[in-house]
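J.: below is the sequence, then the predicted model.
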Amino acid sequence: IRGLATTGNNDVLVVVDGVPGQIGGLNRLNPQEIESITVLKDASAAIYGSRAANGVILVTTKRGKKGSKLSVNYTFDQGFSSPTRLPDMADASTYATIRNEIAQYNGQSPVYSAQDIQQFADGSDPLLHPNTNWAKEVLNDFSLQSQHNINMQGGSETTNYFMSIGKVSQEGLYKNSAANYDQYNVRTNLDFNVNERLKIGMSLNGRKEDRQFPTTGAGGIFRAIYRAYPTVAAFYPNGLPTTGIENGNPAILATNAGGTVDNPTYVVNGILRGSYDFGFLEGLSVDGFFSTDISESRTKNFSTPYTLYQYDPGTGTYDPRVVGPANQRAALYEAQTSTSMNVSNFKINFKRQFGDHNIDAFVGYERSDYKFHNFSANRINFPTPTTPELGMGGAAATDATNGGYSINFTRQSYLSRVAYDYQEKYLLDLQARIDGSSNFPRGNRYGFFPSVSAGYRISQEEWFKNSVSFFDDLKFRASWGELGNDNIGNFQYFDNYLFNNRNVIG
């Protein structure tokens, strides 16, 4: 929203149903579940204090409406992805001509004869004079994406509900691709009016993602596409794969010939909220919520050897070249990351009208606890590529390694706001937030983030209503505030020590 605003992390803060920084945020939120999106980028974002320096996006998901009948909706979207900005590469005859020009400039003999260049151009000798467009050999013209979603919502005098189930599937852009993506999501939002004063709400959101892709990343594959010569075939006329460039044929790198990476991810978000209106003082109420987010991601990278071929014109044979992991034996890497975040929020509110004067104020407390744990293991020298399990790798002590680490940190906040207006015409808003983070040392953990704004709704003036008809609502507003960013590396104020070849904070 703001561009590069600070020296720390510049990600925008996403608040979903009042929960700041919910795991997954906006990236995987089903659009069919969104009721509204609001962007805070001026001083009003100061209510989110040390996390608002790069702007705030407020997302509200759909909920049932009081007294509404049951409605069921199903949507299906079919789309496609296509590579649209690929650089134009020289064909084989152009490449050969340029190589000859370079040789001439350097006082050397031509690399290719006129007959070679002609055969590259006319395709009369696909074995020895191929003309390869590597992007077309590796990439599909398009890949399909489909999205299914069904939801139901409704409400009575005491209970409102919204439920949604969805699925997203997307094919990879590579031909004979090892890349696929499937996502399944479910959301339930329930609201209960227990009595005239007490209201309770519950939200539960779950998501499962299945990713599969080649062991060579997109960067490596595209690098091979643009480094491979157009004078080298991707496949020989008999269908055998060539060695490409540097024993890296991108048409094979994009498939599962060298193994696959499986990366399933599970995310669960739950919110329990409640509010209570006190009867002894009009406008006085309390509300709060407790949110818990749990995410688990697993990675299984099994690299296997595979065979490419190099044609020998002298003998007319295709010489096999086994490529892949070291020692031409399969290797396995597995990792698991677990993330959890708990957020609790409590506010005391006062909202009341005194004649032409309106006051809306609150004071509150918020705390969030974040935990992250990672474990990984690696095994090499598998005797066979048919057993992709850690226990089936090489038996030597040097064939197995492992590692792991964990991160814990806490935020604690005190917040307040007073909004005043006179006849909904003259507006004044005061906000303040005190944020504390365990990422900073004692004595410097807390920051104060105030803001003030004033507005004038000229459209509420009678003379404006009578003389200007093309504006329904016109407001002039000025604001000032301080924002911060605590999204930095964890515990940088500690010294790091090397213990057992690992960094330890102490």
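T.: Right, received. Where do you want to start? Since this is a predicted model, take the numbers as computed values, not measurements.

J.: contacts, neighbours, all on C-alpha from now
T.: Will do.

J.: return the distance of Phe491 relative to Val16.
T.: Remark: distance between Phe491 and Val16 (C-alpha to C-alpha, to the nearest Å) = 27 Å.

J.: show me which of those two is the more surrounded one.
T.: When Phe491 and Val16 are compared for neighbours, Val16 comes out ahead with 20 against 17, by other C-alpha atoms under 10 Å.

J.: and Phe162, how many neighbours does it have?
T.: 24.

J.: please name the nearest non-neighbouring residue to it.
T.: The shortest distance from Phe162 to any non-neighbouring residue, by C-alpha to C-alpha, 6 or more residues apart in numbering, is to Gln153 (4.3 Å).

J.: let me see the contact set for the one you found.
T.: Arg63, Gly64, Lys65, Lys69, Leu70, Ser71, Val72, Asn160, Tyr161, Phe162, Met163 (C-alpha atoms under 8 Å, 6 or more residues apart in numbering).

J.: measure it to Leu204 for me?
T.: 15 Å.

J.: quick one: secondary structure of the residue most central in space within the chain?
T.: Taking C-alpha atoms, centre = their mean, the centroid of the chain lies closest to Asn27, which sits 4.8 Å from it. With DSSP: H, G, I helix; E, B strand; the rest coil as the basis, Asn27 sits in coil.

J.: put this beside the first:
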Amino acid sequence: MLKNSKGDCSPHPNVKYFYELINEAYGSILKKGFIKLCLTSILLTIAFLQSSLAVNGQQVTLNKKNATLLTIFNTIKQQTGYDFVYKNDVLEKSKPVDLTVSNVTLIKALDLCFADQPITYTIKNKTIIVQMKESIVPAYKIQELIISGTVRDSSKVLAGVSIVLKGNTGIGTTTDANGKFQLKIPHDGILVFRYVGYKPQEIATNGKGAINVTMQSDEANLQEVVIVGFGQQRKENLTGSVSTVGPKELTNRPVSSVGNALQGTMAGVTVTAASSGQPGRDAATIRVRGIGTINNASAMVVVDGMVSSMNNVNPDDIESISVLKDAASAAIYGSRAANGVILITTKKGKAGKTQLTYNNYLGKQSATGLFDFLPSWQAADLYNQALSNEGRQPRYTQEEIDKFRDGSDPYNYPNTDWLDLAYKGNGFQQNHYLGVNGGNDKSSYMMSLGYYDQNGLIKKTNAKRYTSRLNLQTKINDKLSAHGNLAYTFSPMEEPQSSMPDVPGFTQVIRQINRIAPMIAYKYENGEYGSISDGNPMAWLESPSFNRENYYDFVGNVGADWEIIKGLHFKPTLGFVTSTAQNKTFIADIQYYNAAGDKAFYQGPNKLTDKNTTFRRTTLQGLLDYTRNFGNHNFKLLGGYFQELTQYTENSAYRQGFLNNELSEINLGSTDGQVATGYGYEMGLRSYFGRLNYDYEGKYLFEANLRYDATSRFAPDNRWGAFPSFSAGWNLSKEEFFKPLKEIIPALKVRGSWGKLGNQEVGSYYPYITTISAEQNYTFGGTSSIIAAGVAPTKGANKDIQWESTTTYGAGIDASFLQNKLDLTVDWFNRKTNDMLLDVPVSAVYGLTPPIQNAGAVENKGWEFVLSYKDRKGDFSYNGSFNISFIDNKVTDLHGTGRQLANTTFRDVGYPINSLYGFIAEGIFQSQEEVKNHAVQSNRTAPGDLKYKDLDGNNVIDSDDKQYLGNFYPKSTFGLTLGGSYKNFDLTLFFQGAASVKTYLEGKLGGVSDGAGKPTSALLDSWTPDNPRASLPRILYSQTQNSGIDSPSSFWVKDGSYIRLKNLQVGYNFTNLAKKLGVSRARIYYSGQNILTLSGLYDWIDPEAPYSSGIYYYPQVKLHTIGLNVTF
């Protein structure tokens, strides 16, 4: 049901029906808000479940005649899993045993075995210790052992290998950065070595003090780390296109969000920097394989199985990130996966002793580039030049310009450096992370706390983030396990405000800073602010005005895994997401005065807006997972059910006319002109899905997916959509005929896929229902003096609207060379989106806002390449990785509506989405004769103006001479990582860049005025009769023939390609000091972010800035940090 304080729509019967269907699954839990308590209670129950079964629960059956104890021990071990520890000379003194028992407890069987024997036993965890009866102590004791050694593979040492004493997982450790370990154990036993991608090893200590281990690569285990939808797969068996990133790529990067950390790390995943480097406003935009729709083209984000936001995830909590790029891998997620899926898996507890990890960094920010504005005397001279070019009188005399230059009268003829005044924020940034994990073979846990604080480059800009996470897993018995995840994030941010009606808020403050001329005084001699028509940016920065936003995000889920029969698992999950936002904006009133102290103008009244929003999403999911092998035929079946209820409410209150600027509570404002608004919606999603995986001997691979989704956002007849996919692969390197090539190419796989996905993300939540507004007032009684309130429809409905559909074809090759040191992945794809949801123009007599229609199509096709190499030479190990993608985007259908224009951009069939559009500039007119002989542009055209090409040959420059000028979305993006380590030192360089991309210079070079406009140094090279070879046309004040906005042209379109040293990191591991301090790891490092950029643009133009950012842009930041990693 849609609700609005300005209008009310009764619940549509179909919406109500869909809500009732969803409500059946949640019942009173949703109505009473009891789910939070349920989640908390269940998780606490899981946390305190007993981690092992009672010994008496073990059943033993024996039928032995004259058997040695060693034979009986082996039988008992096979039936119970308990290990025996003993000295050989102890067993030599035992006597043979005759024993026949059936289904007796373990203790009963042991008592019978040890009856009338000179030896006895004790049980410790799952280990049975055998000893002589003469021993005084109740348990077998030998001298405590200290075991040390090094763990490596065939080419390098291994850091982070888990080592535990078998039968006592509370005793354990991990190897340090040099692969070394030291472990104190109470007695001889068996050490278990485990590491992802390697076969686990069990080694008996047998009194040895030093053990060096060489682990063997386990190709099957290595591939299992690839996370896919609702499970995981071996990489060698993947038939879809999946890219992965591990914690190594994310750890210690001084970035504000996970999205920014992904930039340049994966082929086909384009991460566009935020439109601002401002704290709290710097979330990146992520596109997977191009722009698939003009609607919401962002990838779906799933965190630990829950649809969520990646901006609330602490990068230090992440274990892995998988991006499902094609329909074959993403189809299992159906209607929300058309633009790719990002799967984030957080860290889980590990068996072994408790580990405490502390990571931090402290850093200082600076701008990657600030406008190179000219001082006041040069700005005044250029302003005079612009006026003269239009035939006007100069504004400043030479005497006045000289006063600007010599500073003799700073209040009347100032040289105000507005950037220096505004960019006084300390730019300090810090991050702290504390993580604890541990467990045993039954239960494990991971807990973390995080604190992030970023102060801006401009005063009063700040953002913080407090994170907490608890992940629990427990094995209740051999058939049933349970897990629970809880995450809570609190994110407050603050920014200044201003009161301009056209561009309010902090954006206007940035605009004023970059717009107000240096000839305007910051303050007059009397202490009052200097100003122009829209005020003074420093007045706003130093006023009590503010915008404060507090975000509270809670994500939780609980689930279980029940093995019903061998190979068949039932996995139910209940999840809950709630996000609450509090937004409070106060704008002070400011009275401006002139230099004489007289009132100039007033900006007011003061005003306050207080807004609160709540977003809730509740999900219920059930999976059936069955694995079965028949000889060399391997099958895996997945079936599932999913449903989701989303609820949103928004309430806002506005008052103005507060007694002073220190009073900023809503109840203290005047009731005159007060406004109260409210808004809310509910929507649901219900799904059935399935997947089949088959392979024969790991050679021939096949996967099929089907998802059947229903949404409440479409009319009943169009509510359901089916989204299938198929993919296949062939591991050639496993064929007999390939054996002669194995030395050169150890692994080679080819694969192909086809799939269809949907999209329901449109601007209106219920586009098939007509929107009604209550603000449709009308005159009554034949006179305009009487106004009556009315209700009327405002936006048309379309009951025929249905899913956008995206069909993807793809093929790929995965290969390894040089004994698996060199890996290559190549992908080709073609993605077509049909029935794109658009606002199609209709006849004006329709009277309403046009309804959304399925009326467009777009295509993305391209190539992706990934090449990586790793090797080791003695103490020196090195690695490198390069990825690059090429994407071609174009609109293929607009439902016959023709070219759609939007100032400097357009949409048209055959061109990329939102392409640049304008005239073709052929240079600059050098004489009046040249102007006369050229096609007519305007009656103002003169030497020094831009010359545009007459494409249609009609001797007039008009809109028919505009054409495609390029696209600001890069056709190619790439990333390069180079890393190496020598003994305790390590070095990593990460480069990222884009090519075949355009940017637009208009607005980025400044302007001229005595108030609202100031030039950059670029305008010094503007055309004059004395400078005919200038790089820019003549400067104009009010005329627009050279304007990149009013007369957009190719002259202002520049190559936006760049390469940036995104991150440089140098670290040192204190191995010896760590041992002395009793810690397993201690590392200090330097990390630099955005420290070097190469591009063909002016130094103050950031190539990652939005193409149309102009003077509204808060710069990206360059960051230098020092950090520390310690593990106890």
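T.: Thanks, I have the structure now. Please read these numbers as outputs of a predicted model, since none were measured by experiment.

J.: excluding sequence neighbours, find me the nearest residue to the aligned residue in the second structure for Gln336 of the first structure.
T.: Taking TM-score structural alignment, the alignment pairs Gln336 of the first structure with Asn612 from the second structure. Nearest in space to Asn612 of the second structure, with sequence neighbours left out and distances taken as C-alpha to C-alpha, 6+ apart, is Gln582 at 4.7 Å.

J.: over to Gly67 of the first structure?
T.: Distances taken as C-alpha to C-alpha, 6+ apart place Ser156 nearest to Gly67 of the first structure, at 4.4 Å, with adjacent residues excluded.

J.: my read: the one you found touches Ser68, true?
T.: Yes. Between Ser156 of the first structure and Ser68 there is a contact at 6.6 Å, judged by C-alpha atoms under 8 Å.

J.: hang on, the earlier thing: neighbours of the residue nearest to Asn612 of the second structure, just the number please.
T.: Applying other C-alpha under 10 Å, we find 15 residues neighbouring Gln582 of the second structure.

J.: residue in the first structure matching it?
T.: Match for Gln582 of the second structure (TM-score structural alignment): Arg298.

J.: its match: what's it in contact with?
T.: Asp262, Asn263, Pro264, Thr265, Glu334, Ala335, Gln336, Thr337.

J.: please repeat the previous calculation with a cut-off of 7 Å.
T.: Contact analysis of Arg298 of the first structure by C-alpha atoms under 7 Å, 6 or more residues apart in numbering lists Asn263, Pro264, Thr265, Ala335, Gln336, Thr337.

J.: hmm, Gly149 of the second structure is touching Lys180, no?
T.: Yes. With contact defined as C-alpha atoms under 7 Å, Gly149 of the second structure counts as touching Lys180 (5.7 Å).

J.: out of those two, which sits in the busier spot?
T.: Of the pair Gly149 of the second structure and Lys180, Lys180 is the one with more neighbours under other C-alpha under 10 Å, namely 21 against 15.

J.: now do the same for Glu209 of the first structure: its match in the second structure.
T.: Under TM-score structural alignment, Glu209 of the first structure pairs with Ser491 in the second structure.

J.: from what I see, that match and Lys464 are in contact.
T.: Yes. Ser491 of the second structure lies in contact with Lys464 (C-alpha under 7 Å); the separation is 5.6 Å.

J.: hang on, the earlier thing: looking at the second structure, which of the contacts of Gln153 of the first structure hold up?
T.: Retained in the second structure by both residues aligned by TM-score structural alignment, their matches' C-alpha atoms under 8 Å are the following of these: Arg63, Gly64, Lys65, Leu70, Ser71, Val72, Asn160, Tyr161, Phe162, Met163.

J.: just those: which are in helices?
T.: The members of these all map outside helices under DSSP state H.

J.: now distance to Asp356 of the first structure too, for the residues you listed, in CSV please.
T.: CSV is the format used below for these (distance: C-alpha to C-alpha, whole Å):
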residue, distance to Asp356 of the first structure
Arg63, 33
Gly64, 33
Lys65, 30
Leu70, 40
Ser71, 40
Val72, 43
Asn160, 34
Tyr161, 36
Phe162, 37
Met163, 41
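
J.: in strands, which of the residues you listed appear?
T.: The subset of those located in strands under the criterion DSSP state E comprises Ser71, Val72, Asn160, Tyr161, Phe162, Met163.

J.: got the contact list for the fourth one?
T.: Residues in contact with Tyr161 of the first structure, defined by C-alpha under 7 Å, 6+ apart, are Arg63, Gly64, Gln153, Gly154, Gly155, Asn189, Leu190, Asp191.

J.: follow-up on the earlier one: and the residue nearest to the centre of the first structure, what pairs with it in the second structure?
T.: Under the alignment (TM-score structural alignment), Asn27 of the first structure maps onto Asn311.

J.: repeat that for Asn402 of the first structure.
T.: Superposed on the second structure with TM-score structural alignment, Asn402 of the first structure falls opposite Ala676.

J.: just checking, its match touches Arg655?
T.: No. Counting by C-alpha under 7 Å, Arg655 is not a contact partner of Ala676 of the second structure; they are 9.0 Å apart.
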